[in-house]
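Asker: Model the following, please.
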Amino acid sequence: MRGSIVLAADDPANLARFYGALLNAPPQQGWGATHWRVPWPAGGFLELYAPSRSRPQPRQPGRMALCLQQSVDAGDPAALLQAWIQQATTEGGSLLEPARHEPFGVEAWLQDPEGNRLLLLVQA
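Answerer: Purely as a prediction, here's the structure:
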């Protein structure tokens, strides 16, 4: 048995490049011209596809979001998070809320280039 995360996208190739850059993993062409895959750190893939025109998938803010995590043994977790935020915004993401310290680490909420919510989390 395998698992994956599926994300509908208007531009799957661009969104695959965005997540590939943040995950430091090369995007891969999927099963067709409108399907891309990015290896997911926990196993499986982040599957990005353009939905069928006969079954469109409208954009929805919802309560579900991808969470990308890093941990740091030495150094400043906030500095690592700021560098990651900078990378995400350079790649086309946008910051929704400034970084903040929580008991479990330092986090920031962003939107990916297509408006999906994304949580970046650095744990010390």
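Asker: going forward, measure contacts between C-alpha atoms and count neighbours the same way
Answerer: Noted.
Asker: what's near enough to touch Ala50?
Answerer: If you count contacts by CA atoms under 8 Å, 6 or more residues apart in numbering, Ala50 has them with Ala8, Ala9, Asp10, Asp11, Pro12, Thr34, His35.
Asker: three-state assignment of the most centrally placed residue in the chain?
Answerer: For the chain, Tyr19 is the residue whose C-alpha lies nearest the centre (CA atoms, centre = their mean; 4.9 Å). Following DSSP: H, G, I helix; E, B strand; the rest coil, the label given to Tyr19 is helix.
Asker: Among the contacts of Ala50, which lie within helices?
Answerer: Pro12 (DSSP state H).
Asker: My guess is Ala108 contacts Glu102. True?
Answerer: No. Judged on CA atoms under 8 Å, Ala108 makes no contact with Glu102 at a distance of 10.3 Å.
Asker: and those two? which has more neighbours close in?
Answerer: More crowded of Ala108 and Glu102, by other CA atoms under 10 Å: Ala108, with 20 against 10.
Asker: got the contact list for the residue lying closest to the more buried one once chain neighbours are set aside?
Answerer: Spatial nearest neighbour of Ala108, chain neighbours left out: Ala99 (4.4 Å); criterion: CA to CA, 6 or more residues apart in numbering. Counting by CA under 8 Å, 6+ apart, Ala99 makes contact with Ala78, Leu81, Gln82, Val106, Glu107, Ala108, Trp109.
Asker: please give me the structure for this one as well, since I'd like to look at both together:
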Amino acid sequence: MLELVEMKGSIVLAADDPAALACFYGCLLGVEPQQGLSASHWRVTWPAGGFLEIYAPSSSRPQPRQLGRLALCLQRHADGGASTQVLHSWIGQATAQGASLLTPPRQEPFGVEAWLLDPEGNRLLLLVQA
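Answerer: Predicted coordinates for the structure are as follows:
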């Protein structure tokens, strides 16, 4: 039996333009994207650990764009009544980088949230908790 010394996890995201999508997520997370294992592979440090691995799929195994139930969720915390203001600012940052707003911000019991599409059409939830 193979003994695992250390296990790591990453999130993998196919992209038509990996460098541009890495810049988008790097901007929202406040980190510098890193070149990965090739010119078509980029990494963005993920807040919970590991990386968001962004790559161009092989032409022999394409990954078509599609909406589904899986989405990336980025979270921030804010002081009391500032949650909505923080979210609006974050949405502005995301849309300036090429995202589009799917649903306007709304208050939920766990915080204020908004659903967007990133520049390549992947679902993205921005959540600000008080």
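Asker: What does the TM-score come to for these two?
Answerer: The TM-score (TM-score structural alignment, normalised by the length of structure 1) is 0.98; 124 aligned residues with a CA RMSD of 0.7 Å.
Asker: burial measure for Ala99 of structure 2, as a count.
Answerer: 21.
Asker: Show me what it aligns to in structure 1.
Answerer: Under the alignment (TM-score structural alignment), Ala99 of structure 2 pairs with Gly93 in structure 1.
Asker: Near the nearest residue to that match once chain neighbours are set aside, how many other residues are there?
Answerer: Distances taken as CA to CA, 6+ apart put Asp112 closest to Gly93 of structure 1, at 4.4 Å, once the chain neighbours are dropped. Per other CA under 10 Å, the neighbour tally for Asp112 of structure 1 reads 21.
Asker: repeat for Val44 of structure 2
Answerer: Neighbour count for Val44 of structure 2, taken as other CA under 10 Å: 27.
Asker: List the contacts of Pro41 of structure 1.
Answerer: Neighbouring residues of Pro41 of structure 1 by CA under 8 Å, 6+ apart: Leu23.
Asker: if we go to 10 Å?
Answerer: Counting by CA atoms under 10 Å, 6 or more residues apart in numbering, Pro41 of structure 1 touches Leu23, Asn24, Ala25, Leu68, Gln69.
Asker: what's the spacing between the counterpart of it in structure 2 and Leu117 of structure 2?
Answerer: In structure 2, Pro41 of structure 1 lines up with Pro47, judged by TM-score structural alignment. Per CA to CA, to the nearest Å, Pro47 of structure 2 is found 20 Å from Leu117 of structure 2.
Asker: what about stretch 67-77 of structure 1, distance to the chain center?
Answerer: 16 Å (CA atoms, centre = their mean, to the nearest Å).
Asker: what do you get for stretch 66-85 of structure 1?
Answerer: Centre-to-centre, stretch 66-85 of structure 1 and its host chain are 14 Å apart (CA atoms, centre = their mean).
Asker: same deal with stretch 51-59 of structure 1?
Answerer: The answer for stretch 51-59 of structure 1 is 21 Å, by CA atoms, centre = their mean.
Asker: against structure 2, where does it fall?
Answerer: Counting by TM-score structural alignment, stretch 51-59 of structure 1 lines up with residues 57-65 of structure 2.
Asker: Please point out which parts of the matching stretch sit buried.
Answerer: Within stretch 57-65 of structure 2, the residues scored as buried using 16 or more other CA atoms under 10 Å are Pro57.
Asker: and if you look at stretch 24-31 of structure 2?
Answerer: Neighbour counts over stretch 24-31 of structure 2 (16+ other CA under 10 Å) mark Phe24, Tyr25, Gly26, Cys27, Leu29 as buried.
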